[in-house]
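> predicted model follows, preceded by the sequence.
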Amino acid sequence: MAGLFDKQEAQARLQAQPLAARMRPRTLAEFVGQQHFLGQGKLLWRMLHADRLGSVIFYGPPGAGKTSLAEIIAQHTRSQFCKLNAASAGVKEVRTALDDARRRLETGSRRTVLFIDELHHFNRTQQDVLLPDVEEGVVTLIGATTANPFFSLVSPLVSRSRVFEFQPLSAADLLGLLQRALADRERGLGNTGVPAQPEALQFLAEVSDGDARRALSALEVGVLSLVGTDQPFDLACAQESIQKKQIQYDRTGDSHYDAASALIKSMRGSDPDAAVYWLARMLEAGEDPRFVARRIVICAAEDVGNADPQALLVAQAAAQATDFLGMPEGRIPLAQAAIYIALAPKSNASLVAIDAALDDIRNQRILPVPRHLRDAHYAGARQLGHGAEYRYPHDAPEGWIPQDYLGIDRHYYEPVPRGVEATFRQRLAEWRARRTAENRPGVTPGPAAGPSTTPPPSSGPTGSSPTSHG
């Protein structure tokens, strides 16, 4: 009788769970998605089948299967499986689990797999408690997190673990899960008698953004609301059942920086459609519009520059207008500026020039100010020779004199042959040739060599600026 009651109690507990919890995969065969590391013959697949799991961190968006995979591992490993949730557990619970694991190891019984869900909720001190036992192999850690571990976890813990990044489930994967839930009479909705129209399931699969929990929850709400009626689960019901999309966006984590990087690179890459999309995504997620405006201003100076000097004015005006208007109207000038910059001719010559000059300042001999350029407004300056032989450019018919202003022959600014800079390029080549001839008697100015397109060494990552996330 006790066994019968236990079975009935377990069944009652199962039915009380939400559909998403009831439909968790029980075996690797039922698990969908993540074939890039869990497909047959892939690394994690081999580790699990050999029961040789090392410490791992499962990182990815909600509803991608991190916890489900950990629970599958719990059922198949020969090790003792211990589960904690970092949102509710503290150092005491962690130490207890580690002490138990150490005793099991010392007595020669089973090893311990410690699963910590929402690991990013642990602060640095709590994470540091794990380090000695993870390093010594007392426990095998499985950490699950929706936050980028390289931002949210201490580096020693990350370095001692292998990170597996979970991708959002595809629409096809979600559609299969929804169909399975409708047909399953034991754990799913198979006993409700409510049919579902294909377009309704397809809608949920596509609008759930790869989140199985969200898709199954919407299906459950919609189907249960139709029990006892003769109505099918149709597209209208699916649209009512799905909650307003909550964009995964951490304003201090990788979602924030990834979206900002995508916006900048889309403007730099001259794609106004992509630029507007990433702008909209950031604003819809609640990003500070002032942060967005600053990215746009930076991009105007860094990636358009003097190829279209108007771009910086447009970006600055958009920033001021956004601050003046507030949201949601501020989205309009921001979009206008992002589109303008995306379609403007591109040049990073100003960025390359200032970074090259800074590199010389930091790593080369500091140049003295030429005597003819020094301040000569005070009494005695002329006696020191300051300002002597300086020639006033406005006295020349062209408003320009081939005068030396640096003291060495060094070129920093190399205009590109696009937009306004094409004119600058031609003018600068002529002036440089004439200045060289003036400062080297007997040299006749000839055609100037074209400027180098190779940027100087920069302290920033290749292809990006240290001043932006792009």
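Now that the structure is in, tell me what you want to look at. Since the structure is predicted, the reported quantities are computational estimates derived from the model, not experimental observations. Residues are numbered from 1 along each chain as shown.

> drop to CA atoms for contacts and neighbour counts, all remaining ones
Will do.

> which stretches of the chain form strands?
56-59, 80-85, 112-117, 139-145, 162-165 (DSSP state E).

> now tabulate those in JSON lines and tack on distance to Val91.
Below are these laid out as JSON lines (distance: least, Cα to Cα, whole Å):
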{"stretch": "strand 56-59", "distance to Val91": "19"}
{"stretch": "strand 80-85", "distance to Val91": "11"}
{"stretch": "strand 112-117", "distance to Val91": "12"}
{"stretch": "strand 139-145", "distance to Val91": "16"}
{"stretch": "strand 162-165", "distance to Val91": "23"}
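
> will you turn those into a markdown table that also has mean neighbour count and distance to Gln202?
Listed next are the strands of the chain as a markdown table, based on neighbours: other Cα atoms under 10 Å; distance: least, Cα to Cα, whole Å:
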| stretch | mean neighbour count | distance to Gln202 |
| --- | --- | --- |
| strand 56-59 | 22 | 27 |
| strand 80-85 | 17 | 33 |
| strand 112-117 | 24 | 31 |
| strand 139-145 | 25 | 28 |
| strand 162-165 | 18 | 26 |
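
> and here is the other one:
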Amino acid sequence: MIPLPERLRPQTLEDWLGLESMGASLQNLFEAIRNDSVFSFILYAPPGTGKTSLALLIKKHTKSRFFQINAVSSGVKDLRDIFEQARAWKQRADQDSVLFVDEIHRFSKSQQDALLSAVEKGEVTLIGATTENPSFELNAALLSRVKIIYWDRLGSESLLEILQKGFELLKAENTSTEIKLDEDFLKILSESTDGDARQALQTLERLFPTLTRTRLADELKKAFLKHDKDAELHHQIVSAFIKSMRANETEAALYYLARLWEAGEDPLYIVRRMMIFASEDVGNADLRALAAMNAIRSSVEFVGRPECYYALAQGTILLSEAKKSREVGDRFQKALEKVRRGGSLRPPAFLTNAVTNFDRKSGKGRPREEGESYLPA
């Protein structure tokens, strides 16, 4: 059976929910789709927010020949075949071509390079979809030839509207089935799936027709949080955690700690970042911080998940509320600058050891003169 998210894809631009609340760039894009004047762009958005649905709507509205590939399963040969077909259709029927590349961030550098000439010459209009920041994943030459369009995860109101449509469709398809629907079931689901319409609809279909809070609570134990350890969001959450502690915003720091925890982050990775913070941001302003982090590391190693979150939370509160000083790092960086600027300068003679007679004759190991610097001259 076709999954509910697929059955519920918008069939027209008018079916698209939340269009009126979208930014100017997205409204301009929808106007271009209506006028069949789509330009090359990369759509950067979280999973389950409608990237593929938008591409399929473009396919419906355009008179251009439409090619669709997934970067995971396609290579340079596939691209060259498409470009040959695009040139042939242009020559034979004066028909333009649109190429939709899903998960375009998966393309290697050579595959991205293969797109450049065709896009630059106008042989294809490129539409790329990605969940990863294009600035990190796509090369500069390709980025300079396309527009980057970003939209955020779906808000709970838009997601609730989608879920209501999904529920009505399931109800219409199962007229002889007895349905149990707890009050606020759809609202709770809309607020618990991290803005991912696909996940929300799949959950609705799995639990149908017994849509109770108890079953939903069991289902939601399987976290929906996005947190790919190699992706940008992971680093954003870690950065938010560190910056919240730096700003003495304890509740925010605990929130981002909980985000890391709930997404399955390695507790030892978190402790490692906290130990760095203890030296970098607290430093000598509170000497207990580094000692406490060592104790917390031992606790985390010994106790492990799940109870080690007590130690992590304890450390987060301590670091967030401690006095801050970046003196340690700042002064060491100044020392590094002197080393890099001065090169391999020899220490003053009074700091060196006189091992041989020649050393002694050359002044090594001599007494320090009054006012003489300990630094190389």
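That came through fine. This one's a predicted model, so the numbers in the text were calculated from it and none came from an experiment.

> Thr130 of structure 2 maps to what in structure 1?
Superposed on structure 1 with TM-score structural alignment, Thr130 of structure 2 falls opposite Thr145.

> need the contact list for that match.
The neighbours of Thr145 of structure 1, taking Cα atoms under 8 Å, 6 or more residues apart in numbering as the test, are Ile57, Phe58, Tyr59, Gly60, Asp117, Glu118, Leu119, His120.

> out of those, flag the one nearest to Arg281 of structure 1.
Comparing the contacts of Thr145 of structure 1 against Arg281 of structure 1 with Cα to Cα picks out Gly60 as the nearest, at 18.7 Å.

> pull the contacting residues for the closest one.
Lys66, Thr145, Thr146, Ala147, Asn148, Glu165, Phe166, Gln167, Pro168.

> spatially nearest residue to the alignment partner in structure 2 of the first one, not counting backbone neighbours?
So that's Lys66 of structure 1. In structure 2, the residue matched to Lys66 of structure 1 (TM-score structural alignment) is Lys51. Distance criterion Cα to Cα, 6 or more residues apart in numbering; nearest residue to Lys51 of structure 2, sequence neighbours excluded, is Ala129 at 6.3 Å.

> hang on, that neighbour packs against Ile42?
Yes: between Ala129 of structure 2 and Ile42 there is a contact under Cα atoms under 8 Å: 5.9 Å.

> wait, which of the contacts of Thr145 of structure 1 is closest to Leu175 of structure 1?
Closest to Leu175 of structure 1, out of all of those and judged by Cα to Cα, is Gly60, at 20.1 Å.

> what's the distance between the closest one and Leu313 of structure 1?
40 Å (Cα to Cα, to the nearest Å).

> what about the residue opposite Asp360 of structure 1 in structure 2 once aligned, how many neighbours?
Using TM-score structural alignment, the equivalent of Asp360 of structure 1 in structure 2 is Lys338. Taking other Cα atoms under 10 Å as the criterion, the count of residues near Lys338 of structure 2 is 11.

> and Lys338 of structure 2, how close does it get to Arg326 of structure 2?
The gap separating Lys338 of structure 2 from Arg326 of structure 2 is 19 Å, by Cα to Cα.

> and stretch 241-254 of structure 2, which stretch of structure 1?
The aligned range for stretch 241-254 of structure 2 is 263-276, by TM-score structural alignment.

> can you report how many residues neighbour the counterpart of Arg103 of structure 1 in structure 2?
In structure 2, the residue paired with Arg103 of structure 1 is Ala88, using TM-score structural alignment. Neighbours of Ala88 of structure 2 under the rule other Cα under 10 Å: 13.

> middle-most residue in structure 1, spatially?
Centroid-nearest residue in structure 1: Asp258, 2.2 Å away (criterion: Cα atoms, centre = their mean).

> from Gly269 of structure 1, how far off is that one?
16 Å.

> now Pro18 of structure 1
From Pro18 of structure 1 to Gly269 of structure 1 the distance is 45 Å (Cα to Cα).

> what of Arg294 of structure 1?
In terms of Cα to Cα, Arg294 of structure 1 sits 18 Å off from Gly269 of structure 1.

> wait, Ser190 of structure 2 sits on Arg153?
No: counting by Cα under 8 Å, Ser190 of structure 2 stays clear of Arg153, with 12.0 Å between them.

> who has more neighbours out of these two?
Ser190 (26 against 17).

> quick one: what's aligned to the more buried one in structure 1?
Aligned partner of Ser190 of structure 2 by TM-score structural alignment: Ala205.

> its match and Leu175 touch, don't they?
Yes: with contact defined as Cα under 8 Å, Ala205 of structure 1 counts as touching Leu175 (5.3 Å).

> what's the counterpart of Ala223 of structure 2 in structure 1?
Using TM-score structural alignment, Ala223 of structure 2 pairs with Lys245 in structure 1.

> who's in contact with its match?
Ser208.

> what about it, distance to Arg281 of structure 1?
12 Å.

> Gly253 of structure 1 too?
On the measure of Cα to Cα, Gly253 of structure 1 and Arg281 of structure 1 end up 15 Å apart.

> again, but for Ala200 of structure 1
Ala200 of structure 1 is 25 Å from Arg281 of structure 1, by Cα to Cα.

> repeat for Lys244 of structure 1
From Lys244 of structure 1 across to Arg281 of structure 1, the span is 14 Å (Cα to Cα).

> try Arg294 of structure 1
Taken as Cα to Cα, the span from Arg294 of structure 1 to Arg281 of structure 1 is 16 Å.

> what number of residues lie near the residue nearest to Phe30 of structure 2 when sequence neighbours are not counted?
Ranked by Cα to Cα, 6+ apart and with sequence neighbours excluded, the top spatial neighbour of Phe30 of structure 2 is Leu13, at 7.6 Å. Neighbour count for Leu13 of structure 2, taken as other Cα under 10 Å: 17.

> quick check: Leu13 of structure 2 touching Leu57?
Yes: the criterion here is Cα under 8 Å, and Leu13 of structure 2 meets it with Leu57 at 7.0 Å.

> count the residues that sit near the aligned partner of Leu157 of structure 1 in structure 2.
Structural alignment (TM-score structural alignment) places Leu157 of structure 1 against Leu142 in structure 2. Neighbours of Leu142 of structure 2 under the rule other Cα under 10 Å: 18.

> ditto for Asp281 of structure 2
Asp281 of structure 2 - counted by other Cα under 10 Å - has 24 other residues nearby.

> corresponding residue for it in structure 1?
Using TM-score structural alignment, Asp281 of structure 2 sits opposite Asp303 in structure 1.

> much appreciated, bye for now.
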